[in-house]
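**Q** Fold the following and give me the result.
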Amino acid sequence: MRILLVEDDKLLAQGLVTALERLHYRVEHCVSGKQALQAAENSLFDVMILDLGLPDGLSLPVIRKIRSTNQSLPILVLTAWDHLDTKVDVLDAGADDYVLKPCDVREIEARLRVILRRHQQRKQDLLISNELILDLQRHECSFQSQSVHLTTREFLLLKELMLHPGKILSKQHMEEVNSGWNGDNEGNSLEVHIHNIRKKTAGYVIKTVRGFGYMLKSHDEN
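**A** Prediction:
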């Protein structure tokens, strides 16, 4: 899962990035509303975490702009303002939820899962494709009822594919999920991680679409 974090407090942002990436999320960070709009326009994200007060002003116009062009991107707002009018304004602008600062990363992560369940019309934190199951709460994987140990990168990539069933995800997007904007791939290429996932599950689980990218594939597809 790929998160766009928009937060100008460097210490808070660094803490959130570190904590969320330990929980198998890929987090990209920017510090202003302008940067957020550019990132949302140019890249695919599963959710945005947006600070309400940014260096270039309140982020309410950012939310409204995104809602006018991208109806499906879930938005979780962070705010230190515990006022009813502020909460109403945030929700009326189009945000899906908000969290009051200071906040624990466990609450943020739980609210992210709730938002995604609602957007994907799921009742549980389980992603299921035939015999393949990812538990997003426990960060566990099973295939044909057997536990599968995935590295952090493998879990990230498989989760991204399972969050978009039947959709071809471009190689560029999967590279960004794998290594992030900074391009740190820990010496392993995207192809190596895809190969390892297939080896630990089955060769048919991930289909390579030549010239385009990758997609999740069930065993009964031609």
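**Q** only C-alpha atoms for contact and neighbour calcs from this point on.
**A** Fine.
**Q** Past the helix of greatest length in the chain, which element shows up next along the chain?
**A** Ordering each helix of the chain by length in residues (DSSP state H) puts helix 105-120 first. Past helix 105-120, further along toward the C-terminus, the next helix or strand under DSSP states H and E is strand 126-129.
**Q** One more, so I can put them side by side:
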Amino acid sequence: MHVLLVEDDPLVASGIQAGLAVCDFVVDLATTQAQARSMVALVATDVVILDRGLPDGDGLQLLEEWREEGVDVPVLVLTARDDVADRIAGLQCGADDYLIKPFDLDELVARLNALLRRASGRSRDRVEHGSLCLDPVSREVSLEGQLVPLSRRELVLLESFLQAPRSVLSIDQLKDSLYGMSDEVESNALTVHIHHLRRKLGVGVIETVRGIGYRLGKPEAVGQFARQRPQR
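**A** Next comes the predicted model:
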């Protein structure tokens, strides 16, 4: 999942980036409102972590601006301002959650997973699709009750499809979920990851929508012919 971190403190930012990377989040950093505004317009972000005390103003100003423009990406406000009035102001401006500094990284990860779960309309973290199951906490994938080893990129890609089971995802959207803006991406990298998922989970796990992108296959297609060579 792609996270946009809007934080101007280098120490806090580096700690969050390192901690989230361990949990397979792809994190891009913006240190000002202006950078965050540009990055949201350029990258398909799944969730935003937003600091309030930014060099070019209060982060809540940016949040209000986004909501007025119809930007509905989930936003977690992360700040040292712990007054009840500040928390109320954040929620009224459109924040989906509000976490106080200093914070525990495990709690931050749990809150991000909760935001992603709500955004996809699920009531629990565990995601099931036919005989396929993904546990976002343990980062384990099973098919018909058997664990299936996936690489980090394959796991993140599968999670992107499971978070939006009825949507067609464009190539750019999928690349944003897999790679940060600073990462160099080989032209066939996405195709290779999809090939591997089809080989391990069944040719029908991901459908190609020609000229648009890809979408999650029907639940009954998961696991079928997993040992056969997938068709692209």
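**Q** Only the buried residues of the longest helix of the first structure, if you could.
**A** Judged by neighbour count (16 or more other C-alpha atoms under 10 Å), helix 105-120 of the first structure contains these buried residues: 108-109, 111-117.
**Q** what's the answer for stretch 167-187 of the second structure, then?
**A** Within stretch 167-187 of the second structure, the residues that qualify as buried by neighbour count (16+ other C-alpha under 10 Å) are 168-169, 173-181.
**Q** so what's residue 43 of the second structure up against?
**A** Under the criterion of C-alpha atoms under 8 Å, 6 or more residues apart in numbering, the neighbours of residue 43 of the second structure are 173, 176.
**Q** Give me the contacts around the longest helix of the first structure.
**A** In contact with helix 105-120 of the first structure (C-alpha under 8 Å, 6+ apart) are residues 16, 19-20, 47, 72, 74, 76, 96-97, 99, 123-125, 136-137.
**Q** circling back: can you add distance to residue 151 of the first structure and give the buried residues of helix 105-120 of the first structure back as a markdown table?
**A** Formatted as a markdown table, the entries for the buried residues of helix 105-120 of the first structure read as follows, by distance: C-alpha to C-alpha, whole Å:
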| residue | distance to residue 151 of the first structure |
| --- | --- |
| 108 | 23 |
| 109 | 20 |
| 111 | 24 |
| 112 | 22 |
| 113 | 21 |
| 114 | 24 |
| 115 | 25 |
| 116 | 23 |
| 117 | 24 |
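**Q** ok so, going back, return the member of the contacts of helix 105-120 of the first structure nearest to residue 148 of the first structure.
**A** Nearest to residue 148 of the first structure among these, counting by C-alpha to C-alpha, is residue 136 at 14.0 Å.
**Q** From residue 159 of the first structure, how far out is that closest one?
**A** Residue 136 of the first structure sits 9 Å away from residue 159 of the first structure, taking C-alpha to C-alpha, to the nearest Å as the criterion.
**Q** And the helices in the first structure?
**A** Using DSSP H, the helices assigned to the first structure run over residues 10-22, 33-42, 60-69, 84-93, 105-120, 152-163, 171-179, 190-200.
**Q** I'd like to know how far residue 196 of the second structure sits from residue 6 of the second structure.
**A** For residue 196 of the second structure, the distance to residue 6 of the second structure - C-alpha to C-alpha - is 34 Å.
**Q** who's more crowded, the two?
**A** Regarding residue 196 of the second structure and residue 6, a neighbour count based on other C-alpha atoms under 10 Å identifies residue 6 as having more, with 26 against 17.
**Q** The more buried one and residue 47 touch, don't they?
**A** No. Distance between residue 6 of the second structure and residue 47: 11.0 Å, which falls outside the contact criterion (C-alpha atoms under 8 Å).
**Q** Can you turn the buried subset of the contacts of helix 105-120 of the first structure into a selection I can paste into ChimeraX?
**A** In ChimeraX, a selection of the buried entries from these looks like this (16+ other C-alpha under 10 Å):
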select :16,19,20,47,74,76,96,97,99,125,136
